[in-house]
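> The sequence and its predicted three-dimensional model are supplied below.
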Amino acid sequence: MADPSTYRPAAGSIPTEPGVYKFRDAHGRVIYVGKAKNLRSRLTSYFADLAGLHPRTRQMVTTAAAVEWTVVGTEVEALQLEYNWIKEFDPRFNVRYRDDKSYPVLAVTLNEEYPRLFVYRGPRRRGVRYFGPYSHAWAIRETVDLLTRVFPARTCSTGVFKRHRQIDRPCLLGYIDKCAAPCVGRVTAEEHREIVDDFCDFLAGRTDQMIRRLEREMNTAAEELDFERAARLRDDVGAMRRAMEKQAVVLGDGTDADVVGMTGDQLEVSVQVFHVRDGRVRGQRGWVVERSDDDSVGEEVAGFLTQFYGAQVDLDATVQIDDDRAHGESIPREVLVPALPDDHADLQQWLSDLRGSRVALRVPQRGDKKALFDTVTRNSAEALAQHKLRRAGDLTTRSAALTELQETLGLDQAPLRIECVDISHVQGTDVVASLVVFEDGLARKSDYRHYSIRHAAGDGRSDDVASIAEVTRRRFLRHRQDQKSPITSAVDPDTGRARKFAYPPNLFVVDGGAPQAHAAATVLDELGVTDVAVVGLAKRLEEVWIPGDDEPVILPRTSEALFLLQRVRDEAHRFAITFHRSKRSKRMTESVLDGVPGLGRTRRTALVTHFGSVARLREASLEEISAVPGIGMATARAVRDALADDSAPDPAPSDLAVGAPVGPTPAGPGSDDRTSGGEDR
């Protein structure tokens, strides 16, 4: 735990102008970003008595090792710079508003020749227009089912569209007039795009003018005695009205607004947003986040609006097509909030600049808007209650496990970042290693790594101790190299990728007993790494070995700490076996084909890629083998002859199972029976 007084700026050195500040930890990572009207006043508050600080703030200032700031001209500039830095550095102690679930949206692929309507979840893509989010996917399907009667746009997948174009026959929706059937040429690409544009206009809120237009056409058709067409138009108007009824009218004046409700306790805050367009609720989103500090409701509102609307505009700039009708839809004309922040005028100006027109930020006081705001607030309270019921057990378990690990292993702090190494091989061949990462008790799969072991044992067996030492050395050499170069950004300027291993774990776990743990600890001592605790977890008795101790630590079977270590170790084992299987399968397939006349490395690789395994290659006919690019009939016969002469059995799936013995190998002293070699690991 660092002492904030060691990096406190000298008295009078902090300017009094507005600006943005960053706290960095001992490894150079930005862990917190904030803004202030008066930098001196704000930063001085962080160096007050630790006992008087909020627990999260106290943890932040004791984790940090340096503070720096940037002076700006206006508070609006400070707001913009704060958002940019939060987006760039992703600081650990800043509250991050992320959806509590994946909301479905209605996607329209305007980047295709024949645009398609479909339900979608996931990241936004360029050239696709999105409507929503909706609470349920069935709500989108009901809306599309009603509106395709009026706007018969394509809803089929690309494969279905191509198939019906080839057979020159529409699908069922084409026969019942719920699709204009562009696949068979009933409408041109331009006519189909006009249908899709009208559909988008209707969902964007331009409903009244479209209904009036259809009613005029219906009356004209009736006057011309074209009663059949008039009846179809009448049914279309009815379908549009039913689709509108499914979106409840909450504000009769056609209000364009987002309504934000917040409910929180001492630990967490629940945020709900209702998106109201043209007086109707078009979508709903929700978050439950950890409370960052003793902030007022106004300060929490400012933080949420900055992140939420900044991210929305970034998405529009990244994926939105050039369409003036869609411009600015992500930011409404009015935002209703539970309290105004102190800098609400600057925040309102920033939102107006993003939208390109005036945005009003206010607290509803009476009338329909106040009633809707109360509804949104009740939804946020219900979401917080459900979140606590759903997550209480998991949060409690993880916290208890990390605390127990800290106390049992005698660590200075809870091991918030745990890395684990496992070795996998078969009698010393195809030796690989995996490194998995857990942060706050949860797997961080983006940081996983696997290694091909470079050393080779002379007796044909893998030396797990040497493999552990090699992986440890390679991992921490990278860390030491990053330490020597100044870290000025969360993004590596050379590769353009986020820095993920520029800081060490709190706890380094190796799969094995005392020899493996000692090997890892020896490497860390050689490299001068002193702030990483090392333990070994032996599989047979689940013993925890600490380097230098003659006896292992035996955790109770009901221990949450032991359960966490087991999950970390098992995940490393799974990841190592996955990599080992792929490597061994490729080697065995290519080795069978060695020596086949006319079959070089390129053709062997083509066969391996095409069939995937020796078993499938054996089952293939001459015609199937010769169909592989570069393989003629003569070479295909040579391959078949080589496979027929090969009497070695193909590895069965059971041979690749976890812990399946391949051959007897005596265990060395101090090793458990699953780390001694002679197993598929």
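Thanks, I have it.
> okay, CA-based contacts and neighbour counts for the rest of this
Fine.
> so how far is the strand or helix carrying Q307 from its chain's centroid?
Per DSSP states H and E, Q307 falls inside helix 297-319. Relative to the centre of its chain, helix 297-319 is centred 18 Å away, using CA atoms, centre = their mean, to the nearest Å.
> Contacts made by it with the rest, please.
For helix 297-319, contacts defined as CA atoms under 8 Å, 6 or more residues apart in numbering pick out 79, 83, 96-97, 124-128, 330-331, 337-342, 344, 347, 351, 354.
> which parts of the helix or strand just after it are buried?
Scanning forward in sequence from helix 297-319 by DSSP H and E, the next helix or strand is strand 334-336. Under the neighbour-count criterion of 16 or more other CA atoms under 10 Å, strand 334-336 has 334-336 buried.
> Looking at these, which is nearest T16?
Taking CA to CA as the measure, T16 lies nearest V335 of those, at 31.4 Å.
> Next up, a structure to set beside the first:
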Amino acid sequence: MSDPAKYRPAPGTIPVEPGVYKFRDQHGRVIYVGKAKSLRSRLNSYFADITSLHPRTRQMVTTAAAVEWTVVSTEVEALQLEYNWIKEFDPRFNVRYRDDKTYPVLAVTLNEEYPRLFVYRGPRRKGVRYFGPYAHAWAIRETLDLLLRVFPARTCSAGVFKRHNQIGRPCLLGYIDKCSAPCIGRVSATEHRKIVDDFCDFLAGRTDRLVRDLEVRMREASERLDFEVAARLRDDIGALRRALEKQQVVLGNGTDADLVAFATDELEAAVQVFHVRGGRVRGQRGWVIEKAGEAIEPGVADTPDGDLPILVEQFLTQFYGEQAALAGQDDEQPAVVPREVLVPVLPPNADEVQAWLSELRGSAVQLRVPQRGDKKALSETVQRNAMDALTQHKLKRASDFTSRSAALQGIQEALDLDSAPLRIECIDISHVQGTDVVASLVVFEDGLPRKSDYRHYAIREAAGDGHSDDVASIAEVTRRRFMRMRRDFGTGDLANGEKTVVLEDGPELTSDAAIDPQTGRPRKFAYPPNLFVVDGGAPQVAAAAEVLYALGITDVAVIGLAKRLEEVWVPGEVDPVILPRTSESLYLLQRIRDEAHRFAITFHRSKRSRRMTASALDSVRGLGEARRTALVMHFGSVARLKDATVEEIVEVPGIGVGTAKAVLAALGAEDKADPADAH
């Protein structure tokens, strides 16, 4: 780890003009590239107070050994140079949105004498036009099969084309009129290219002209009494319309737009892009990127959206920069940037990004956040796709046995445990300013959640000052969880053959106590976890460890996972354990912690909701908590209770006529009570 003060530029030597800067490590490798409206202001912010920097930025500046910069004339030039340097040096602290090779596209080889249509995956090539990407290869083949009767272009490989040219007979598609058979000279190269050009026009959205031309030719054939040709053209028109039905209109007025959405967590981000051309969704792309090593420019992490604006900027520059580089190889490619780019939040320098996109397109481009209407609704759909993609990515990693094994092994080695922690339990506290304090306990076995063992806790010991005391709450939950184990089984070296364990101040317990006499199955909390995780740092870990020590439990490892820096705290240690950001071990611990947080938040919201809905009944004299709960449970909500009559309310056990009228009066529904009864 280097000291940033050693390579800080001398005061006054950094120019105030806009430019791009590079941080290099001790080996001369570029580790981060950034841009600034004022180089002096931006670079000084990296060295002013290292403790105030974002953790990832702090890691970057302490890894670097030198900084250099290049002055440019405008901020748009800085944007372009930053993109070029990120592409050239591939810095480890910059996010790279590499093209996803898993999505299939429909490729048209315009660089060949007889262009070919085929499904393709892989990097883009010069002279080939691409349509898509599509979610599934079968979707391309289905659409292609429909369109080949209208545009009978070649789909065979070079070898098949050459072989049929030699034997003088077409393939099966040539016999069934789904190929114009250029291999045997049935059409010339010029005629075949005209077919391919019409096919490209159709997929590019210029559909109305083609349909009108076919309709005119169908009527002309019918007037000539050439009904066979007219019937064939009618079928072609039907095929085109069926293909169009597969591409539903989502935005009106022939809108051309790209909609971008993000779903992020501490370590990763999922990006989804929908390409809308002519009002129809023509393609979709997706990425999942590691953002753990990304350096955040000073001040960005303090914005309401966190690091999302900078992620948006980096994606726009890298994605459209790559597309422009590909399209620049072939003049046949359409404009890579649509008229509109819709994003979840605007990047920090939205005007410069918009100007740069306009230069790429050659005309004005609007970069904005949709606020209402169809575009807002479609943006929400893209956002749901991004969230689903991130969830599926996490589940895929979690379900990978090799990854789980590596994660457990890594935790064992990092914490110096005797064995891999096959059972991990994690607790988390949730509250709002010290009210409705609850806790959750989640269980992972073999790296997978065991939801049947999840538990909720309502915290009983309130803080004396009226505010939340997470440390005391963690101690209470830890005590209750392991006292439950003490009642069900006890702790000790039972795995080594001991059948009887005596705990401090506790009765003698045997291993037979671990079996539920009613079900004959092991009790769920009769056995201790190998690893007990708390959400927090050193104070929280110390509280949990103290409880275990008081209970005489010595065979359970306790750690804390601090959310901000993702540090692993061990009891009695001054410094935390730092796991590699990209390690499966940290990913597993983070997932367990996040699951405990989710479970706690869900319980807290439900409890708070029940309390708030029942608060209107607190003023009813003689109506205790049990009967309030019975009323809400019987009617489902306070709103339904308010709409009920006195006769319906008294059907609830323990509720009389007088209480029912008092309930309606408290809810503002006195008119439902009999006025005569009021006297």
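Yes, it's here. Keep in mind it's a predicted model, so treat the numbers as computed, not measured.
> Just give the TM-score of the two.
The pair, once superposed, lands on a TM-score of 0.57 when counted by TM-score structural alignment, normalised by the length of structure 2; 406 aligned residues with a CA RMSD of 2.2 Å.
> Just the buried residues of the contacts of helix 297-319 of structure 1.
79, 83, 96-97, 124, 127-128, 330-331, 337-341, 344, 347, 351, 354.
> burial of H136 of structure 2, as a residue count?
12 (other CA atoms under 10 Å).
> ugh, wrong one, I meant K37 of structure 2
If we define neighbours as other CA under 10 Å, then K37 of structure 2 has 17 of them.
> P11 of structure 2 too?
Residues lying near P11 of structure 2 (other CA under 10 Å) number 8.
> What's the match for it in structure 1?
Matched by TM-score structural alignment, P11 of structure 2 corresponds to A11 in structure 1.
> and if you look at Q323 of structure 2?
Per TM-score structural alignment, Q323 of structure 2 is aligned with Q312.
> what's the answer for Q354 of structure 2, then?
Counting by TM-score structural alignment, Q354 of structure 2 corresponds to Q348 in structure 1.
> Would you verify that that match is located in a strand?
No: secondary structure of Q348 of structure 1 (DSSP: H, G, I helix; E, B strand; the rest coil): helix, not part of a strand.
> Wait, it touches L361, no?
Yes: if you go by CA atoms under 8 Å, Q348 of structure 1 and L361 touch, sitting 6.1 Å apart.
> In terms of neighbours, single out the busier of these two.
A direct count of neighbours by other CA under 10 Å for Q348 of structure 1 and L361 places L361 higher, at 23 against 19.
> Disregarding residues adjacent in the polypeptide, which is nearest to that one?
Once flanking residues are discounted, L361 of structure 1 sits nearest to V335: 5.0 Å by CA to CA, 6 or more residues apart in numbering.
> quick one: that neighbour from M1 of structure 1, how far?
Counting by CA to CA, to the nearest Å, the separation of V335 of structure 1 from M1 of structure 1 is 42 Å.
> One more: A466 of structure 1?
Noted for A466 of structure 1: a distance of 34 Å to M1 of structure 1, by CA to CA.
> Compare neighbour counts for those two and give me the winner.
A466 (18 against 11).
> Over to Q284 of structure 1. Which of the three states is it?
strand.
> who's in contact with it?
Q284 of structure 1 neighbours (CA under 8 Å, 6+ apart): 132-135, 272-275.
> of all the residues you listed, which comes closest to Y451 of structure 1?
Minimum distance to Y451 of structure 1 across the contacts of Q284 of structure 1 is 41.6 Å, recorded for P133 (CA to CA).
> that's a strand at the closest one, yeah?
No: counting by three-state DSSP, P133 of structure 1 falls outside a strand, being coil.
> Share the number of residues neighbouring it, please.
Counted with other CA under 10 Å, residues neighbouring P133 of structure 1 total 20.
> which residue in structure 2 lines up with it?
Counting by TM-score structural alignment, P133 of structure 1 corresponds to P133 in structure 2.
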